[in-house]
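Participant: next input, structure requested:
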Amino acid sequence: MSRTTLPIDAILPDLLAILASDTRVVLEAPPGAGKTTRVPLALLDVQWLGGRKILMLEPRRIAARAAAEFMAAQRGERVGETVGYRIRFESKVSAATRIEVVTEGILTRMIQDDPELTGVGAILFDEFHERHLHGDLGAALALDVQANLRPDLRLVIMSATLDGERIARWFEAPQLVSAGRSFPVRIAHPSARAGEAWPERGWPFHLRRAIELALAENDGDVLVFLPGKREIERARAALSSLSPDAVGGEGRVKGRAFGGNPASQPAAAPPPHPSPLPQAALGGEGVNIVPLHGELSLADQHAALAPAAPGTRRVVLATNVAESSLTLPGVRAVVDLGLAREPRFDPNSGFTRLDTVNIALASADQRAGRAGRLGPGACYRLWPQSRRLEAERTPEIAQVELSQLALELAAWGSDALRWLDAPPSGAFAQARDLLRRLGALDADGRISPLGRRMLALGAHPRLAAAVLRAPAGQQALACELAALIEARNPLRGEAGRNDDFRTRANALHAWRSRERSAVRDLGADVGALAAIAQAADAWRRRSGSDGDRRSGFSRDASSSQPVRSGSIAAEAAPTTRSMLAVGDVLIHAFPDRIAKQDPNNPRRYQLSNGRGARLLDESALIGEPWLVVVDLRYDERDSLILAAAPFDADLLERDFPQRFARERVVRWNRDTRAVDAFEERRFDAIVLERRAVPARPEDAVPALLAAVRDLGLDALPWSDHARELRMRVEALRGWCPELGLPDFSDAALLASLEDWLAPYLANKRRLDALQPAELSDALAARLDFALRRALDEQAPIAIKVPSGLDRRIAYAPDAPPVLAVKLQELFGLADTPRIANGRVPLTLHLLSPGGRPIQVTQDLKSFWERTYPEVRKELKGRYPKHPWPDDPWTATPTHRAKPRR
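Facilitator: Sure thing, here's the model as predicted:
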């Protein structure tokens, strides 16, 4: 079959030559170069492959299917013959298939199930620059397989934009670079009018004006980049000549569903694909609006990837699936909102969620390049030109929840893999702790039988645990709840603030039972419930419980919970309430968020992970003794519970016996400033029983040391002598480091409490039982005889002055030592006294006979020569009974007045 020449064709011979002798290569080629569809076909008949399969990892399902279909068409075959694909819930392969395009989770499962990759000769990692978590994991696993089991396995990293040199160093492979085929692209930043800026509601009309401009200034089709399906539907509404008042939030069209609050109504059904854009809206041209995202049907995907019909133009509204994975024919202009949905860990829910974020500069350049495939093009960027974008996309491994990765590595048996970017240690440790709570790992960190079943389910470990651990008869309910947790809240408007998760379950039950009035009363979105029900059915198929097509919600009134009068739930409750079974299932997904009511505050709860949480003031859950928290908003003190459900607390001992403990607890009581001892029975951090017991001496000392660390060293009874000792030691450490004096700083003393303070706390149960003299002794004990002698000699407490008296030296942190002395006591002394082996001069505070400072100096000789005559004139009349000799060098020093005759 004839084919068009593509830029990648020029380097295919070099690629084949490298792989004939080397097992790894990094191939960098811009979008449109042809790497995705040319490279697998070029490798199909090479000698080293020996008739084995080629696996190509494609991050997105729509791109995987399109690549397989295109390669099959190039061979004049149907998909599933030589070229096939495997994606989630769909597979087209046969015994004859030798090129399999797979998505990321599929590749991981294939390697885990058969580490030797029997029958596979090469793995290609396409679009590696997107840095998806499973892409990084797949590459690390493949390198481990190649190093230990399959040295003949060929590995190829392919990407449109990446730091090729860094990738090549990590991959220990040669780097090939292919030229692209592009024309100049003009970049414009059309400014938004008032009220049109993102994320305000007016942004679709800024977008519409930019699309009209792109159609007017360019030939061919316009490709529009939007972050997700919701924005695509909102943009379609704006392009269909709807007035601003007709477009609601989240892409819904107001006033199209049954009555009630417009904000809580379901999305209107989108128009058929593609839909004609009204000619009056865009200058009289025949233009079709074509959406492109991963949730389209197969027919709609084919329509989006096909050329425009003769005499028409297209406006393709796409997510970043069109950024580099797919080639769209006929595009001459790009309109870019500058946003994308990317996964971010959400600590409130405990899951990784898709957030709308600014794209990176590399993505912006790739998007703009789509306009330069056929000829000179234009890109209209709908963000201020002054905005600075990050250079590269942040790897998912650095910003998502890692429990799935930790479970995969536990199954693999090692996390010592060769990573391009290693998992962050803190996030990885948290993920392993969660897996232990879920029962996926044993106490030694090895994967458990339940963990292997969770891994086979291919879902987030929280949800997999809930579905797999659901008791007999509750599997269908668990699937419904898993779908509800994954989805956005189906309740709208004021009902969306209801924190009782059972209300969402009731809404889904009412929708399945066709109780439309109940759905309406609950303020639920019918479209959202339909999507959740579809996801729940997929969960049933995945878990093997799809034989039961009934709803998972029982109508046994004896199991239902009472509805509190006046609550949101009471105002909108259907004829029956969701049962306690909702919480009974959810405890297996959120064992770290099991919460017990505070006996002294009915709105406050203690979580099993040690944190506190509180209910909303208008909560529908007030009075529930036990809750499992599904969603919360983290706060420094007590987090706010946004969604939870009650459960039967008796299930904890049955389902989580290993989380219970009975132990002795000793702690410092801030109020009494003493050590308390208790015997506690706990579920994780939740105290179930507590009784006071006597504190043993060996228990008290650690608690007292913990109190000092908590309160700081100022909590100790410092005497002036002890404080002075610390300052002398710290000063001399700085002046004479060769002496090797110990560190007496706050940080050092706090870090070594067990060494110097603990022996002096023996048999004490209160900090105030420690005497100041004991604290001084504890410090002094850190100095042996030689160090004490050196300290007294080089940083003395006092120094003898010419008058024959000892005068104290004042030491202070980060300041020179000070000697305050009456001027007459220094008569005859020419030089300033020094300490620390003569390295440090004392700062002299020269005092009048009345004890007031008259001069501060470190140069006594200069004072006698220059300043003393002036001082003598000034003070002789004020203090006539004291000596003021003309020559201070030869005068007798004294601390007294002149003797009487």
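
Participant: C-alpha from now on. contacts and neighbour counts both.
Facilitator: Noted.

Participant: count the neighbours of residue 654 for me.
Facilitator: By the criterion of other CA atoms under 10 Å, residue 654 has 9 neighbours.

Participant: cool, and residue 224?
Facilitator: Neighbours of residue 224 under the rule other CA under 10 Å: 28.

Participant: show me the contacts for it.
Facilitator: Residues near residue 224 by CA atoms under 8 Å, 6 or more residues apart in numbering: 315, 316, 317, 318, 334, 335, 336, 337.

Participant: the structure of the following sequence is requested for comparison with the preceding one:
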Amino acid sequence: MVTLPIDTVLPALSESLRTRQNAVLVAAPGAGKTTRVPLALLDEPWLLGKKIVMLEPRRLAARSAAAYMARQLGESVGETVGYRVRMDARVGPKTRIEVITEGVLTRMLQDDPALEEVGIVIFDEFHERNLHGDLGLALCLQSQGLLREELRILVMSATLEAGAVAKLLGEAPILISEGRSFPVETRYLSRRAEGRIEQLVARTIKAALAQEEGDLLVFLPGTGEIRRVEASLREMGLGAGVRVAPLHGSLLREEQDAAIAPSAAGERKVVLATSIAETSLTVEGVRVVIDSGLMRVPRFSPRTGMSHLQTIAVSRASADQRRGRAGRVAPGICYRLWAEQEDARLAAQSTPEIYEADLAPLALELAVWGVRDPAELDWLDTPPRAAFAQARELLVQLGALEADGALTAHGKRLAAIGLHPRLAQMMLAGERLQLGGLACELAALLSERDALSEPSADLRLRVEALRAGQVDRRIIAEANRWKRTLSLAPDVREEVDCSGLLLAFAFPDRIAQRRGNGRYLLRNGRGAAFAQEQPLAFHSYLVAAELDDRGTDSRIFLAAPVEEGQIIEHFGEQIEVERLVEWDRSSKAVRARKRERLGAMLLKEVPLASPSAEETLDALLSGIAEEGLDLLPWTKASRQLQQRIAFLHHHRADWPDVSHKALIETLPDWLAPHLYGMKSREELQRLQMVTLLEAMLSWEQRQELERAAPTHLTVPSGSRILIDYADVEAPVLAVRLQELFGLRETPHIAGGKVALTLHLLSPAHRPVQVTRDLASFWQHAYFEVKKDLKGRYPKHYWPDDPHSALPTHRAKPRGK
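Facilitator: The predicted structure is shown next:
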């Protein structure tokens, strides 16, 4: 057996695990930790009769590691060493090392919380911070603490902040292996890349094949970019003896194995890979790495409840992992397709998936485990509260949880299926409606990347392509596997037009109602729209299976139509019936309607024949409060009465407050009893506002009102002049100067407490002086005013002594 760097650390690791339950192993890429550690622990005494379970973040790496360890033992996979990944398992009765992935560990823990048959759980490549890895570690720690003190936990990684993990594991020992790699020359672009990355990648591949030796490993963000680079290379022509091999998670196992296998004699290989090839995987013969510097990750928005894939720059740790692939077997070259000055701005580590992912699966698993609050477990990073709350809301809507977070029997069934809760819900609904085959096909299509690279968003076209064998064989195989789970024949094919109905069970919050111009209103209140013209946009209702959360209207990528009748039939118990009796501003009247709503969507609205008197009254009062008291039939007399009462309230607190604000706030007290039978502004005109205001006064106050705040004042000329109470602090008497001759003092009201503000007017009723001290005016200002008025009104009477002069409302007193 070839010596590997990890071999020097294995004795210390074995010794640590004999005396401690937990350990952390940091080993550089190429050290051999993935394949050497499990084999080295097989004969440990504490493992007697127990299994080793190793969690790998990626399926391809899990199968590859199991195959390599089996070869080291001279056996086939499925004997001492086996694996279990999604849709594929090779284990047997003698298997003692199981390499597992994704949710397999979670299922094992849910079935046997104590992991009675397991001696140690190894978390490999933990730096990737996979959601299932974080969940699995939290559950294993609780199992170890409560049920299996002797259970061992080993966390391994090439690039990991080991201190935090060791602390989480109870101050576990940290062992470090430096690894062994050959020097790798790193080359950067001279300036920042512009344009589509695929063309730059294709040109760099062409140049590297001409200048360097060995096979090429090219990192791209996703399958779309892989397809486009592959097409560009075909157009360029790479010459004889060069094989282009895609490598991503959607390929069949045989295609993945072919990509990582050594090249044939005289052949060179160009592997176009996603981040699947970053860790725990040796692509034989690679001497050159070309790194696009990009990766595609899922992002979940608690604000909208939607997930989408986002292309981001790789972290420093990922970039170094990728570069290391070129130095596994010999000196190599790494082309980084970004400028060197950009390199310093890379994040140190990738963001843990627990911060960015849809937490609905995690929330359901925790509920099955018996945990309602994630804080009950020990996490390296606790699930964000907002995202977890959003996940709980969805699970309640799916019927998987009670409102308090308790697991329902239906939720237990959803969790047992092993799909995302949305898709599991769809599978069970399909089984119940005898649409199980279609549900399985939809689940397979939605579990993988888009099966068709065409602009149509119609999911029904994907189902038809699947049935015609025109999609990836992996998707077809998964659909058939789910059909077998439901005991259905692979060739069962239900009506494709029922796709929208089944999607509605998976995405009840994304049932959408047409608003026109390709725009829709989702049940959850968000807007959605097609990015370009689509035949689907003419359907009144559809279900959006995939959309983003950008902008005012999310872009719809995948959807299928659903009929209104299907919505009513299958979601009728969730439809809310509203009796809507409200004020209509346009008609200035109470409008009564009955509405049927599913979330934010208005399904039906009809007039409400007989709203109750109380409903009508409440709506009428709301309308008055909203639009203001001008809806009421105010007259000059009623306005003056309001102002007189307000004046007295200002000076005496025992008088009622009749300000606009106070009247609005007390509408039910003073106005409501007079509104029964009314429902419009027109009918409000029958009200007598003077009577309503007087009703707010006691008998004594009504008697006092005329004395303390009279409507008019009789002046010396005999005229009754209206008093203006608009200013509660200073009521105004506007009167012609000549009518006050003979009056020595300013008139007072409110029992003599408040002097009127006199607006002294010219014969033409124009203001000439404002005063609250008439005596002073006569003594000082009158003579200047007299000169001016005499000049302008020479025919009028302007005496020298206003005190003894006769008042008049004419030009001159009679007899003058």
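
Participant: related to what we said a few turns ago, and in the second structure, which of the contacts of residue 224 of the first structure remain?
Facilitator: Compared against the second structure with both residues aligned by TM-score structural alignment, their matches' CA atoms under 8 Å, those retain 315, 316, 317, 318, 334, 335, 336, 337.

Participant: quickly note the distance from the second one to residue 332 of the first structure.
Facilitator: So the one you mean is residue 316 of the first structure. Per CA to CA, to the nearest Å, residue 316 of the first structure is found 12 Å from residue 332 of the first structure.

Participant: any shared contact partners between the two?
Facilitator: Overlap of the contact sets of residue 316 of the first structure and residue 332 (by CA under 8 Å, 6+ apart) consists of 221, 222.

Participant: aligned partner of residue 63 of the first structure in the second structure?
Facilitator: Matched to the second structure by TM-score structural alignment, residue 63 of the first structure sits across from residue 61.

Participant: save the kept ones among the contacts of residue 224 of the first structure as TSV, and put in secondary structure and neighbour count too.
Facilitator: Shown next, in TSV, are these (DSSP: H, G, I helix; E, B strand; the rest coil; neighbours: other CA atoms under 10 Å):
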residue	secondary structure	neighbour count
315	strand	29
316	strand	25
317	strand	26
318	strand	24
334	strand	29
335	strand	29
336	strand	24
337	coil	22
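
Participant: out of these, which one sits closest to residue 220 of the first structure?
Facilitator: Nearest to residue 220 of the first structure out of these is residue 315 (CA to CA; 9.4 Å).

Participant: neighbours of residue 491 of the second structure, how many?
Facilitator: Residues near residue 491 of the second structure, counting by other CA under 10 Å: 10.

Participant: what's the counterpart of it in the first structure?
Facilitator: By TM-score structural alignment, residue 491 of the second structure lines up with residue 549 in the first structure.

Participant: can you pull the contacts of that match?
Facilitator: Contacts of residue 549 of the first structure by CA under 8 Å, 6+ apart: none found.

Participant: if we use 10 Å, what do you get?
Facilitator: Each residue near residue 549 of the first structure by CA atoms under 10 Å, 6 or more residues apart in numbering is listed here: 476, 537, 540.

Participant: just among these, which is most surrounded?
Facilitator: The contacts of residue 549 of the first structure, ranked by neighbours (other CA under 10 Å): first place residue 476, 26 neighbours.

Participant: would you turn the kept ones among the contacts of residue 224 of the first structure into a markdown table with distance to residue 160 of the first structure?
Facilitator: Below are those laid out as a markdown table (distance: CA to CA, whole Å):
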| residue | distance to residue 160 of the first structure |
| --- | --- |
| 315 | 24 |
| 316 | 22 |
| 317 | 22 |
| 318 | 19 |
| 334 | 18 |
| 335 | 20 |
| 336 | 19 |
| 337 | 21 |
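
Participant: what is the nearest of the residues you listed to residue 88 of the first structure?
Facilitator: The closest of these to residue 88 of the first structure turns out to be residue 318 (CA to CA; 21.1 Å).

Participant: chain neighbours aside, what residue packs nearest to the closest one?
Facilitator: residue 292 (4.6 Å; CA to CA, 6 or more residues apart in numbering).

Participant: ok, that neighbour - contacts?
Facilitator: For residue 292 of the first structure, the contact set (CA under 10 Å, 6+ apart) comprises 62, 223-226, 228-229, 232, 300-305, 316-322.

Participant: if any of those are buried, give me the ChimeraX selection for them.
Facilitator: Entered in ChimeraX, the line below selects the buried ones among the contacts of residue 292 of the first structure, by 16 or more other CA atoms under 10 Å:
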select :62,223,224,225,226,228,229,232,300,301,303,304,305,316,317,318,319,320,321,322
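
Participant: in helices, which of the contacts of residue 292 of the first structure appear?
Facilitator: Taking DSSP state H, the ones among the contacts of residue 292 of the first structure that sit in helices are 62, 229, 232, 300, 301, 302, 303, 304, 305.

Participant: looking at these, which is nearest residue 635 of the first structure?
Facilitator: Checking those against residue 635 of the first structure with CA to CA, the nearest one is residue 229 at 31.6 Å.

Participant: residues contacting the nearest residue to the closest one once chain neighbours are set aside?
Facilitator: Nearest residue to residue 229 of the first structure in three dimensions, chain neighbours excluded: residue 293, at 6.7 Å (CA to CA, 6+ apart). Taking CA under 10 Å, 6+ apart, we find residue 293 of the first structure in contact with 62, 226-229, 232, 300-301, 304, 317-322.

Participant: isn't the match of residue 63 of the first structure right up against residue 275?
Facilitator: No - if you go by CA atoms under 10 Å, residue 61 of the second structure and residue 275 don't touch, sitting 11.6 Å apart.

Participant: related to what we said a few turns ago, contacts only, for the match of residue 63 of the first structure.
Facilitator: 34, 67, 99, 100, 101, 276, 277, 278, 279, 280, 281, 282.

Participant: apply 6 Å and report the result again.
Facilitator: Going by CA atoms under 6 Å, 6 or more residues apart in numbering, residue 61 of the second structure touches 280, 281.

Participant: distance of the residue in the second structure that residue 686 of the first structure lines up against relative to residue 569 of the second structure?
Facilitator: In the second structure, the residue paired with residue 686 of the first structure is residue 601, using TM-score structural alignment. For residue 601 of the second structure, the distance to residue 569 of the second structure equals 16 Å [CA to CA].

Participant: please apply the same query to residue 146 of the second structure.
Facilitator: Residue 146 of the second structure sits at a distance of 47 Å from residue 569 of the second structure (criterion: CA to CA).

Participant: roughly how far apart are the aligned partner of residue 437 of the second structure in the first structure and residue 512 of the first structure?
Facilitator: Applying TM-score structural alignment, one finds that residue 437 of the second structure aligns to residue 476 in the first structure. Residue 476 of the first structure is 13 Å from residue 512 of the first structure, where distance means CA to CA.
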